[in-house]
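*Asks:* Have a look at this prediction, sequence included:
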Amino acid sequence: MTHPSPAPGHLPGTGTPAPPDAPSVPAAPSDAAAPAPSGTGRGAPAPTDRWGLLLGAGAFFLWGAMPLYFPLLEPAAPLEIIAHRVVWSLLFCLVLLAATRQLGGFVAALRSPRTLGTLAVAAVLIVTNWTVYVYGVLSGHVLDAALGYFINPLVTVLLAVAVLRERLRPAQWVAVGVGAAAVVVISTGAGGLPWIALVLAGSFGLYGLVKNRVGRTVEALPGLAVETAVLTPVALVYLGWLGATGAGTFGTEGVGHALLLASAGVVTALPLLLFSAAARRLPLSVVGLLQYLGPALQFLFGLLVFHEPMSPTRWAGFGLVWLALVVLSVDGLRTARATRLAARR
């Protein structure tokens, strides 16, 4: 087996990124383990389901449209936005868990020291990812955020080699090399490393490795609930401090602003639910290709809506990243097809 183990940052057979800013794939994300897509047995690919496509496209569209949402929360600063996102996500998740009778999974994860410890580490990684992402969007670096999620599968492959001691196929090494060249090209044109992109890709890649240790023992929604529960005490203390010092915006900028901050819980959990439903209906290869919709939309929003500059050097760097992803995806799809054919014999 030469392909990295399935994890929230990496779909088997495709080398594709996990859902931007809310990570989850059918094997372990930002939100614990989403159910694996169904198959037809004996290695045959699952039929493409129309509702599954709509659900999946909806999930990735919502993730891709995040750059349009977070500016609406200003004048709240990035840390205040993240604190509200954590608290309201937990509350919304608890309501959904009660409605779907999944509270047992949430409680079981809290009672398991090993699972709780693993999810606590995952929580630190995902809140780092969220914070840098929101900062990037609000500081005019949407294209860097998109770049981070484009290069995420390449970083995941590197982590699989460094941490899991995986052996890569030649095409995977080519993809990683081209991706590294892309970072060098972009850094040369920008006068420095694209740190936002690298932190987003690195934190999410590590998040995937950590969540892979939990595996399928914790479903997506309970996993997100546990992660936000771990973070909520810190978030509440920070929000309390903001309120005491008069630096907070919740309740001081009108009802509309308060409702927008509270909506962060829905914005975080809804795409995860759509993705989980889609993953049950679609083959992994289709889910993998759909996942490029998120960073692609972010790229378009950064370019066409926020009018961020794209120098020739930056275009060249992005072009190399896209070339690397094509190589990685084609190699993964060919390997998956060969595996299915071998399983039928």
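*Replies:* Done, it's in. As the structure is a computational prediction, the values presented were derived from the model and not from experiment.
*Asks:* C-alpha from now on. contacts and neighbour counts both.
*Replies:* Fine.
*Asks:* The strand or helix carrying residue 232: how far from the chain's middle?
*Replies:* Using DSSP states H and E, residue 232 sits within helix 220-245. Helix 220-245 sits 19 Å away from the centroid of its parent chain (C-alpha atoms, centre = their mean, to the nearest Å).
*Asks:* Where is the longest helix in this protein?
*Replies:* helix 312-344 (DSSP state H).
*Asks:* Check it against this one:
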Amino acid sequence: MTQRVAADKNSADLLATGYPSIFATHLLWGMLPLYFALTAPASAVEVVAARVLFSIVFCSLFLSVLKNGWKNLFALLRNNKVIFALTIASLLIGCNWLLYVLATTSGHTLDASLGYFMNPLVSVLLGVIFLGERLRFMQWTAVGIAASGVIGMSVLYGHVPWIGLGLATTFGLYGLVKSKVGKQATPLHSFAVESALLAPLAAACMAFLAFRGSMTLFSTGAAHFWILAASGIVTAVPLLLFADAASKLPLSVVGMVQYINPTIQFLIALFIFDERLAPMEWAGYIAVWFACILFTFDAVNSSRVTRRAEKIQDVAATGSLGIIDIDRADRSDHC
């Protein structure tokens, strides 16, 4: 009994520290369009290149103060299968970053928010295609409604949401590849390797921009330099917070709060960046939102059913143990 109380208290403590991490993660991710607006006049390519290079600086500092940080990183580098997977992951996240920065700095933040609303649905489809997973009826319904909204925008309004689809697909594939890595690499080590793999390409982009005279990192003042330098922290901190939250919270909670991020982006686009939607686009967004609600409801309901079944099994197991103990006591008395 004492052990169970201690376990329950430990679980409650984990939940208490996990909630601030997950909400901080999505708040920071949701506010990213405001940060990228500050990086002007840097181009999207320069912003992403700076993001990669300064992320390496941040990771290097963090690994230096972490116990066995560098040792574990070098051990990871000897695992060819993991490195191959992280190479693909780095290219996918690099494309995702570039598309996102292009969207948020060119008046398409609404399209970016649509992409992250669709991301869970795309991830589910990727699971079906590549992992052979089966969907419940409610999940298929949600995917169908979201697809109808996207097709409606494409056919009736004549506007294919390429940015949203691109963001959802690249991030969904990124998650799929990272799931193959599993627990073989911590989030920090994984992120450090991905940044290092992208570093030569980022450095080449910076060199090309400098050759053309269009690099702004060192030519637009100290404030601009430090804004771009902060991209390493802006990138890494939410990632580490998310990893902390994911290790402490139920998957259903992590899934539900992920919509905070695109919701904040959507509100920023409407009320700060003054972006507008046509009526048909509103209809498409509403279809996607309704699909997200169905998807989340199904996830929560499925999680409750699973937990209820586990509790019943625990009670049954406890009862069986009690019967066994009583039987043993009876027999000992007879002896």
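*Replies:* That came in fine, so what should we check first? What you see is a predicted model; the values in this text were computed from it and never measured.
*Asks:* counterpart of the following helix or strand past the helix holding residue 232 of structure 1 in structure 2, which residues?
*Replies:* Where DSSP H and E defines the elements, the next helix or strand beyond helix 220-245 of structure 1 is helix 255-262. Taking TM-score structural alignment as the measure, structure 2 aligns residues 222-229 with helix 255-262 of structure 1.
*Asks:* So for the matching stretch, what gets flagged as buried?
*Replies:* Neighbour counts over stretch 222-229 of structure 2 (16 or more other C-alpha atoms under 10 Å) mark 224-225, 227-229 as buried.
*Asks:* wait, which of these is closest to residue 64 of structure 2?
*Replies:* residue 229 (19.1 Å; C-alpha to C-alpha).
*Asks:* OK, contacts around that closest one?
*Replies:* The contact partners of residue 229 of structure 2, taken as C-alpha atoms under 8 Å, 6 or more residues apart in numbering, are 50-51, 54.
*Asks:* For PyMOL, write a command that selects the buried ones of these.
*Replies:* Restricted to buried positions by 16+ other C-alpha under 10 Å, the PyMOL selection for the contacts of residue 229 of structure 2 reads:
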select buried, resi 50+51+54
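*Asks:* Out of the contacts of residue 229 of structure 2, flag the one nearest to residue 123 of structure 2.
*Replies:* Distance to residue 123 of structure 2 across these (C-alpha to C-alpha) is lowest for residue 51, with 25.3 Å.
*Asks:* need the contact list for the closest one.
*Replies:* By C-alpha under 8 Å, 6+ apart, the contact list for residue 51 of structure 2 reads 228-229, 231-232, 235.
*Asks:* Quick check: the aligned residue for residue 197 of structure 2 in structure 1?
*Replies:* Under the alignment (TM-score structural alignment), residue 197 of structure 2 maps onto residue 230 of structure 1.
*Asks:* and if you look at residue 164 of structure 2?
*Replies:* Match for residue 164 of structure 2 (TM-score structural alignment): residue 197.
*Asks:* Run a quick neighbour tally on that match.
*Replies:* 25 (other C-alpha atoms under 10 Å).
*Asks:* How many residues are close by the residue nearest to it when sequence neighbours are not counted?
*Replies:* Nearest non-adjacent residue to residue 197 of structure 1, counting by C-alpha to C-alpha, 6 or more residues apart in numbering: residue 148, 3.7 Å away. Residue 148 of structure 1 is flanked by 27 other residues according to other C-alpha under 10 Å.
*Asks:* My guess is residue 148 of structure 1 contacts residue 201. True?
*Replies:* Yes - counting by C-alpha atoms under 8 Å, residue 148 of structure 1 touches residue 201, with 4.9 Å between them.
*Asks:* related to what we said a few turns ago, let me have the contacts of residue 229 of structure 2 in JSON lines, extended by distance to residue 144 of structure 2 and secondary structure.
*Replies:* As requested, the contacts of residue 229 of structure 2 are exported to JSON lines (distance: C-alpha to C-alpha, whole Å; DSSP: H, G, I helix; E, B strand; the rest coil):
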{"residue": "50", "distance to residue 144 of structure 2": "39", "secondary structure": "helix"}
{"residue": "51", "distance to residue 144 of structure 2": "36", "secondary structure": "helix"}
{"residue": "54", "distance to residue 144 of structure 2": "41", "secondary structure": "helix"}
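*Asks:* Map residue 258 of structure 2 onto structure 1.
*Replies:* Correspondence of residue 258 of structure 2 to structure 1, assessed by TM-score structural alignment: residue 291.
*Asks:* Tell me which residue of structure 2 matches up with the residue nearest to residue 197 of structure 1.
*Replies:* So residue 148 of structure 1 corresponds to residue 115, using TM-score structural alignment.
*Asks:* for that match, what are its contacts?
*Replies:* Contact analysis of residue 115 of structure 2 by C-alpha under 8 Å, 6+ apart lists 163-168.
*Asks:* from memory residue 290 of structure 1 sits against residue 55, does it?
*Replies:* No - Residue 290 of structure 1 lies out of contact with residue 55 (C-alpha under 8 Å); the separation is 10.6 Å.
*Asks:* re earlier: how many other residues sit next to the match of residue 258 of structure 2?
*Replies:* Here the number of neighbours of residue 291 of structure 1 (other C-alpha under 10 Å) works out to 27.
*Asks:* how near is it to residue 62 of structure 1?
*Replies:* For residue 291 of structure 1, the distance to residue 62 of structure 1 equals 12 Å [C-alpha to C-alpha, to the nearest Å].
*Asks:* got a list of what whatever residue of structure 2 lines up with residue 65 of structure 1 touches?
*Replies:* If you follow residue 65 of structure 1 across to structure 2 using TM-score structural alignment, you land on residue 31. Contacts for residue 31 of structure 2 (C-alpha under 8 Å, 6+ apart) come out as 261, 264-265.
*Asks:* can you rerun that using 10 Å?
*Replies:* Contacts were defined as C-alpha atoms under 10 Å, 6 or more residues apart in numbering; by that measure residue 31 of structure 2 touches 261-262, 264-265, 268.
*Asks:* related to what we said a few turns ago, between residue 290 and residue 55 of structure 1, who's got more neighbours?
*Replies:* Applying other C-alpha under 10 Å to residue 290 of structure 1 and residue 55 shows that residue 55 carries more neighbours, namely 22 against 19.
*Asks:* Spell out which helix or strand contains that one, please.
*Replies:* Per DSSP H and E: helix 50-64 holds residue 55 of structure 1.
*Asks:* mean shift between that helix and structure 2?
*Replies:* Superposing on structure 2 and averaging over aligned pairs (mean C-alpha distance after the TM-score superposition for structure 1), helix 50-64 of structure 1 comes out at 1.6 Å.
*Asks:* C-terminal to that helix, which secondary structure element comes first?
*Replies:* Next along from helix 50-64 of structure 1, by DSSP H and E: helix 66-69.
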